[in-house]
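Undergrad: sequence unknown, structure follows:
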């Protein structure tokens, strides 16, 4: 069933992440912008981790776990679908290595996000900052290796535009996230917590778009009444390019002493169709054709696998 396919992993991940962010922001707005103990004295805008450390910590942990596990399953599903041929397969070992490295960094980023939600910014500020760095660096590096894989795939499969589109979407994500992360870190270390908090929320929202970009990778594997998986179409194209090398007609017998009765042919069939190495006749002992229409048949001789 197409609606239970692997393309659901990024959808579940993005919906969970966005719902968690909205719930936390609306909660902070509804209760009147409280000043949490983990916030600085002049800080008016709360970080995501500030909201997650008080009252909504179960939601924060649950949202991070579901988001990252679903996204990592999407990574692994893409690798498996490419391996089994529902997506266009990798054309080199280097592409497979890039894909595996991307998955490893994604798992590292997932571990960072889950751990930063557990070790909150109030009780474990230093651990929290370290896991935040692991989360951002892990997914940015994962996106770099995915882009490298898709760039190499796009060179080989130039007729699949979806590969180029996915490459550019992820490249844009890398550029935007790196710029925003640099601004966030600079403003945080210069004690501009309000600006840093705004950029943290923006970075989190942009991450939602990156998760959804994996729909471009997984949707081509779906099989429906009107859609054939990308890898299957490519296999048909390859078959059409190379052509059918099978020669028509019945198989040639390997018996050099005479007609092969085990192939299901009778002596009458042999006389009617001729036998390799003998002249086509109209019957036993009849060397000349009965009429002019048989002349073409009589001139056919067999030499090994060739006919004259």
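TA: That came through, no problem. Since we're looking at a predicted model, the values are computed, not measured.

Undergrad: contacts and neighbour counts: CA atoms only from here.
TA: Noted.

Undergrad: may I see the buried residues of stretch 207-218?
TA: 207-208, 210-218 (16 or more other Cα atoms under 10 Å).

Undergrad: need those residues in JSON lines (columns: distance to residue 31 and secondary structure).
TA: Shown next, in JSON lines, are the buried residues of stretch 207-218 (distance: Cα to Cα, whole Å; DSSP: H, G, I helix; E, B strand; the rest coil):
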{"residue": "207", "distance to residue 31": "26", "secondary structure": "helix"}
{"residue": "208", "distance to residue 31": "26", "secondary structure": "helix"}
{"residue": "210", "distance to residue 31": "31", "secondary structure": "helix"}
{"residue": "211", "distance to residue 31": "30", "secondary structure": "helix"}
{"residue": "212", "distance to residue 31": "31", "secondary structure": "helix"}
{"residue": "213", "distance to residue 31": "34", "secondary structure": "coil"}
{"residue": "214", "distance to residue 31": "36", "secondary structure": "coil"}
{"residue": "215", "distance to residue 31": "36", "secondary structure": "helix"}
{"residue": "216", "distance to residue 31": "39", "secondary structure": "helix"}
{"residue": "217", "distance to residue 31": "41", "secondary structure": "helix"}
{"residue": "218", "distance to residue 31": "40", "secondary structure": "helix"}
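
Undergrad: contacts for stretch 149-166 next, please.
TA: Residues from elsewhere that reach stretch 149-166, judged by Cα atoms under 8 Å, 6 or more residues apart in numbering: 90-91, 95-96, 98-99, 167, 213-214, 216-217.

Undergrad: which of those lies closest to residue 18?
TA: residue 213 (14.5 Å; Cα to Cα).

Undergrad: report the contact partners of that closest one.
TA: Here residue 213 is in contact with 166, 169-170 (Cα under 8 Å, 6+ apart).

Undergrad: what about it, distance to residue 162?
TA: Per Cα to Cα, to the nearest Å, residue 213 is found 11 Å from residue 162.

Undergrad: go on, residue 83?
TA: 18 Å.

Undergrad: and the most centrally placed residue in the chain, what does it touch?
TA: Nearest to the mean C-alpha position of the chain, by Cα atoms, centre = their mean, lies residue 78 at 3.2 Å. Contacts for residue 78 (Cα under 8 Å, 6+ apart) come out as 87, 217-218.

Undergrad: ok, structure two:
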């Protein structure tokens, strides 16, 4: 009895203390998506309002790429929006994985599986590599630094893609959970949504690269903008990853509390 009382006092207050910060953690992916959507919308609307001009060093004669528009008068906005998006996305990935393993330890009273720990670390490392690439991508524009811009673009996309794959591996089991708790259902839907969007983005990325190589500029230009806007929903999907299933964490509490009275 004393043992149970000791465990409850040491675990449950910590659970309550940490869980109160979860609503604030969920703001990270929301800020990421909002920042990216605002930046893209402003660039796109500006380009349309200017009569769809063709910028210097613009390789696509029909549709200006995002970096083409962001290389000129709107570059301060492009840099600011890209920096906020990159930093908050890195924070989101870090929180998603830390919360997952912390929650597992609280709910299961044990460490998560080793391979999940490894993939979580890899996901954070890959996103950590992508973050500075995403920021520098807005500074070293395609007009003045075409070679550096392409290298940064590769690093940003590769890092984000590998981080997404590792995150999917870690949360793969969440898609098949049958618990009826509202929080768990929301997380399951979020995992399915993010995985589906990532799969669509990957297929579109392959199509974009192929069409660009074959010089189908109009379609490839449209694809780039569609992919970019779709990423907004990928970012927002992570808000559901950061829902704490209180039923799991509190299950042991409900069973032990009557014994203490």
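TA: The structure has been received and is ready for your questions. Keep in mind the model is a prediction, meaning the values are calculated, not measured.

Undergrad: from the buried residues of stretch 207-218 of structure 1, pick the one nearest residue 127 of structure 1.
TA: Comparing the buried residues of stretch 207-218 of structure 1 against residue 127 of structure 1 with Cα to Cα places residue 207 closest, at 22.0 Å.

Undergrad: counterpart of that closest one over in structure 2?
TA: Under the alignment (TM-score structural alignment), residue 207 of structure 1 pairs with residue 231 in structure 2.

Undergrad: one step back: show me what the residue nearest to the centre of structure 1 lines up with in structure 2.
TA: Checking TM-score structural alignment: residue 78 of structure 1 goes with residue 96.

Undergrad: just the helices in structure 2 please.
TA: 2-19, 22-25, 27-49, 66-69, 75-108, 114-139, 146-171, 182-213, 217-237, 246-260 (DSSP state H).

Undergrad: reformat the ones you listed as TSV; add distance to residue 60 of structure 2.
TA: Below are the helices of structure 2 laid out as TSV (distance: least, Cα to Cα, whole Å):
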stretch	distance to residue 60 of structure 2
helix 2-19	49
helix 22-25	40
helix 27-49	14
helix 66-69	9
helix 75-108	19
helix 114-139	19
helix 146-171	14
helix 182-213	9
helix 217-237	6
helix 246-260	51
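
Undergrad: select, out of those helices, the one closest to residue 55 of structure 2.
TA: helix 66-69 (6.6 Å).

Undergrad: with structure 1 superposed, average distance for that closest one?
TA: By mean Cα distance after the TM-score superposition for structure 1, the fitted helix 66-69 of structure 2 averages 0.4 Å away from its aligned residues in structure 1.

Undergrad: against structure 1, where does that helix fall?
TA: Against structure 1, helix 66-69 of structure 2 falls on residues 48-51 (TM-score structural alignment).

Undergrad: over to stretch 3-12 of structure 2?
TA: Using TM-score structural alignment, stretch 3-12 of structure 2 lines up with nothing in structure 1.

Undergrad: same check, this time on stretch 33-41 of structure 2
TA: Going by TM-score structural alignment: stretch 33-41 of structure 2 matches residues 14-22.

Undergrad: can you give me the buried ones in that stretch?
TA: 14-18, 20-21.

Undergrad: how far does it sit from the chain's center?
TA: Taking Cα atoms, centre = their mean, to the nearest Å, one finds stretch 14-22 of structure 1 lying 23 Å from the centre of the chain it belongs to.

Undergrad: can you pull out the residues in contact with that stretch?
TA: 48, 59-60, 63-64, 66-67, 205, 208-209, 211-212.

Undergrad: hmm, try it at 7 Å
TA: 60, 63, 66-67, 208, 211-212 (Cα atoms under 7 Å, 6 or more residues apart in numbering).

Undergrad: how about residue 204 of structure 2, what's its partner in structure 1?
TA: When structure 1 is aligned by TM-score structural alignment, residue 204 of structure 2 is paired with residue 180.

Undergrad: and that match, what is it in contact with?
TA: 199, 203.

Undergrad: how near is it to residue 206 of structure 1?
TA: From residue 180 of structure 1 to residue 206 of structure 1 the distance is 10 Å (Cα to Cα).

Undergrad: go on, residue 46 of structure 1?
TA: The span separating residue 46 of structure 1 from residue 206 of structure 1 equals 18 Å under the rule Cα to Cα.

Undergrad: looking at those two, which is more packed in?
TA: Ranked by neighbour count (other Cα atoms under 10 Å), residue 46 of structure 1 and residue 206 place residue 46 first, with 25 against 14.

Undergrad: can I assume the more buried one is in contact with residue 197?
TA: Yes: if you go by Cα atoms under 7 Å, residue 46 of structure 1 and residue 197 touch, sitting 6.3 Å apart.

Undergrad: shared with structure 2, which of the contacts of residue 213 of structure 1?
TA: With the contact criterion set to both residues aligned by TM-score structural alignment, their matches' Cα atoms under 8 Å, the contacts of residue 213 of structure 1 that also touch in structure 2 are 166, 169-170.

Undergrad: kindly reformat those residues as JSON lines containing distance to residue 235 of structure 1.
TA: As requested, these are exported to JSON lines (distance: Cα to Cα, whole Å):
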{"residue": "166", "distance to residue 235 of structure 1": "21"}
{"residue": "169", "distance to residue 235 of structure 1": "26"}
{"residue": "170", "distance to residue 235 of structure 1": "27"}
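
Undergrad: residue 241 of structure 1: which of the residues you listed is nearest?
TA: When those are compared against residue 241 of structure 1 (criterion: Cα to Cα), the nearest one is residue 166, at 26.3 Å.
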